[in-house]
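Q: let me see the structure of the following:
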Amino acid sequence: MDNSSFILIASLSFMVALTGAVSPGPLLTYTIARSAATPRRGYLVGVWVIAGHALVEMFIVLLLLAGFSSVLKNPAVVKATGLAGGTVLVWMGVSLIKECRADPLSGALAYEDGPGAAIRRGWLKSPAAGGAVVSMANPYWWVWWATIGAAFMTRFNISFENPCGLAAFFIGHEAGDLAWYLFVSTLSFWGIRNVNSRVYSWILGCCGGFMAGFGIYLGISPFV
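A: This is a model prediction of the structure:
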């Protein structure tokens, strides 16, 4: 593969990933909440979230190369992932809402206590683990890879026999995700410095509400 083909695949993969990354969803919500809840170097949360996200995407790319795209599009699989993933997202959202309601006015930027402590110590303490779990809990992520992702790979002959193309595709895709989520985590971390604890609690509560609501939608939609 020549340099121009490598750059073309990487650039297109970057843009496709970026357009998907900017769409609101549970991973974006988790990144905002986790960045805001991190008192030190929260601007790097996006890097770790995408590290975990990239790990599971590497796994699903390998599945697609092994011919599993038809399995991922199977209605029974879509329903199962929707129900399981929706349940996980509802639990995560409710946990965050309960934490904010329990102690809405404590020191917002304290590490051990205050709104956001549920994220830090109760669930998904590691942003990398959070990036992986939240990604897999979203059934639309599976559907995206089984359709758009698989179509892209087919169009540009992404395979084990084309390692340079595979590298260009994966690097470009993860770079697109990283560009957006690093921006989001930086904005969330520095922005929270300028708000009081009540506003901070309200922001995290909204994130929890969105995550729970989206989880309900994901759990129900495959059956409707």
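Q: CA atoms for contacts and neighbours, from now on please.
A: Fine.
Q: so who does the most centrally placed residue in the chain touch?
A: Taking Cα atoms, centre = their mean as the criterion, residue 27 is the residue nearest the geometric centre of the chain, at 2.9 Å. Under the criterion of Cα atoms under 8 Å, 6 or more residues apart in numbering, the contact partners of residue 27 comprise 131, 134, 135.
Q: of these, which is the most crowded?
A: The residue in the contacts of residue 27 with the most neighbours, by other Cα atoms under 10 Å, is residue 131 (28 neighbours).
Q: what is the strand or helix carrying that one packed up against?
A: Taking DSSP states H and E as the criterion, residue 131 maps to helix 127-137. Using 3 or more Cα pairs under 8 Å, 6 or more residues apart in numbering; DSSP states H and E as the contact criterion, the neighbours of helix 127-137 among helices and strands are helix 26-36, helix 45-65, helix 75-102.
Q: quick one: residue 128 from residue 156, how far?
A: Residue 128 sits 30 Å away from residue 156, going by Cα to Cα, to the nearest Å.
Q: neighbour count winner among these two?
A: A direct count of neighbours by other Cα under 10 Å for residue 128 and residue 156 places residue 128 higher, at 20 against 14.
Q: how near is that one to residue 122?
A: In this structure, residue 128 and residue 122 are separated by 15 Å, where distance is defined by Cα to Cα.
Q: could you do residue 154 as well?
A: For residue 154, the distance to residue 122 (Cα to Cα) stands at 41 Å.
Q: let me know the next secondary structure element after the helix or strand harbouring residue 191.
A: Here residue 191, judged by DSSP H and E, is contained in helix 163-191. Toward the C-terminal end, the helix or strand that comes next after helix 163-191 (DSSP H and E) is helix 197-220.
Q: could you say what helices and strands that next one packs with?
A: If contacts are counted by 3+ Cα pairs under 8 Å, 6+ apart, helix 197-220 sits against helix 26-36, helix 75-102.
Q: now show me the structure for the sequence below, then we'll compare the two:
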Amino acid sequence: MELAMIFSTAFVVGFSGAMMPGPLLTVTVGESARRGFVAGPLLVLGHGILELALILALAGGLSSFFKKTGVSHTVAVLGGAFLIYMGYGMARDAFYKRVSLAAAGPAGEGCGNPGGAGVEKEALKGAGGVRLHPVLAGVLTSVSNPYWTLWWATVGLGYITLSLRSGFAGLASFFTGHILADLVWYSLIAAAVAGGRKFLKEGVYRGVLVVCGVFLIGLGGYFLYFGLFT
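A: Purely as a prediction, here's the structure:
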């Protein structure tokens, strides 16, 4: 994959995942109402620190292992299958109106991702009920979500494997595109909440999710092709 392709596809995939209601989105809404716009970027900073550490751990010590043909193809097939599954579910739920921005209210009710209910409350409180800093909350909210672990064990690992074919530059392009997507989306959410207005209509939101879902299915097909026929 060329660097521009790695960056652009990582951005779209990351943006697709960020848009789905889940604990980090819920925390962003709640903290932005308390702290203002700055809560969004700070939460993404914590989220990004965790993901960068994971990427470096996977790519650093295991890069030679994942570059083996049999391993890289197996990971690509698993990641591709999960992308297709995730894309289909995203497009279907959006089309049938099973997902809504309203689900990501400060109370955290009805979050779409596994692990959403109640996670944000625990992530924001430490011992004695003291509220945590948004950066630390971003770390804990992410690592407490089973969906995050599943994504990195399949899609994320597949992307790392493919990115490593372009060396460190490929890996940097992947991470930059991925985390930039999170920063853009959660900053928009924080700005909207802090400004006290709804900036995105439900119909537009669902339409974007359908498009993203179709894109994920196509990218999953590419992963499968790479794993099975190259």
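Q: still on that earlier bit, dump the helices and strands packed on helix 197-220 of the first structure to TSV, plus distance to residue 173 of the first structure.
A: Below are these laid out as TSV (distance: least, Cα to Cα, whole Å):
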stretch	distance to residue 173 of the first structure
helix 26-36	16
helix 75-102	23
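Q: most neighbours per residue, which of those helices?
A: For these, ranked by mean neighbour count under the definition mean count of other Cα atoms under 10 Å, the leader is helix 26-36 at a mean of 26.
Q: and that one, which stretch of the second structure?
A: The alignment of helix 26-36 of the first structure onto the second structure (TM-score structural alignment) covers residues 23-33.
Q: give me the mean deviation of that stretch from the first structure.
A: Following superposition, stretch 23-33 of the second structure is found to deviate from the first structure by 0.4 Å on average (mean Cα distance after the TM-score superposition for the first structure).
Q: so for residue 201 of the first structure, which of the helices and strands packed on helix 197-220 of the first structure sits nearest?
A: Residue 201 of the first structure lies closest to helix 75-102 among these, at 5.6 Å (Cα to Cα).
Q: what is the neighbour count of the aligned partner of residue 53 of the second structure in the first structure?
A: Superposed on the first structure with TM-score structural alignment, residue 53 of the second structure falls opposite residue 59. Neighbour count for residue 59 of the first structure, taken as other Cα under 10 Å: 11.
Q: likewise residue 194 of the second structure?
A: 21.
Q: likewise the one 10 residues further on?
A: Other residues lying near residue 204 of the second structure total 10 when counted by other Cα under 10 Å.
Q: residue contacts, the closest residue to residue 72 of the first structure other than its chain neighbours?
A: The shortest distance from residue 72 of the first structure to any residue other than its chain neighbours is 5.9 Å, reached at residue 146 (Cα to Cα, 6 or more residues apart in numbering). Neighbour list for residue 146 of the first structure: 64, 69, 70, 72, 73 [criterion: Cα under 8 Å, 6+ apart].
Q: filter these to the buried ones?
A: With neighbours counted by 16 or more other Cα atoms under 10 Å, the contacts of residue 146 of the first structure contain buried members at 64, 69, 72, 73.
Q: mind checking how far the nearest residue to the first one once chain neighbours are set aside is from residue 33 of the first structure?
A: Once its chain neighbours are removed from consideration, residue 64 of the first structure has its nearest residue in residue 150; the separation is 6.8 Å (Cα to Cα, 6+ apart). Separation of residue 150 of the first structure from residue 33 of the first structure (Cα to Cα) stands at 31 Å.
Q: do residue 97 of the first structure as well
A: 11 Å.
Q: between those two, which contacts overlap?
A: Residues touching both residue 97 of the first structure and residue 33 comprise residue 204, with contact defined as Cα under 8 Å, 6+ apart.
Q: per the alignment, residue 171 of the second structure pairs with which residue of the first structure?
A: Residue mapping for residue 171 of the second structure onto the first structure gives residue 166, with TM-score structural alignment as the criterion.
Q: how many neighbours does the closest residue to residue 85 of the second structure other than its chain neighbours have?
A: Of all residues not flanking residue 85 of the second structure in the chain, residue 217 sits nearest, at 7.6 Å (Cα to Cα, 6+ apart). The number of residues packed near residue 217 of the second structure is 21, by other Cα under 10 Å.
Q: my read: residue 217 of the second structure touches residue 87, true?
A: Yes: assessed by Cα atoms under 8 Å, residue 217 of the second structure is found in contact with residue 87 at 5.2 Å.
Q: what's the distance between the match of residue 53 of the second structure and residue 136 of the first structure?
A: 11 Å.
Q: ok, residue 36 of the first structure next?
A: Distance, residue 36 of the first structure to residue 136 of the first structure, using Cα to Cα: 23 Å.
Q: tabulate the helices and strands packed on helix 127-137 of the first structure in a markdown table, adding columns for distance to residue 174 of the first structure.
A: Shown next, in a markdown table, are those (distance: least, Cα to Cα, whole Å):
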| stretch | distance to residue 174 of the first structure |
| --- | --- |
| helix 26-36 | 14 |
| helix 45-65 | 6 |
| helix 75-102 | 22 |
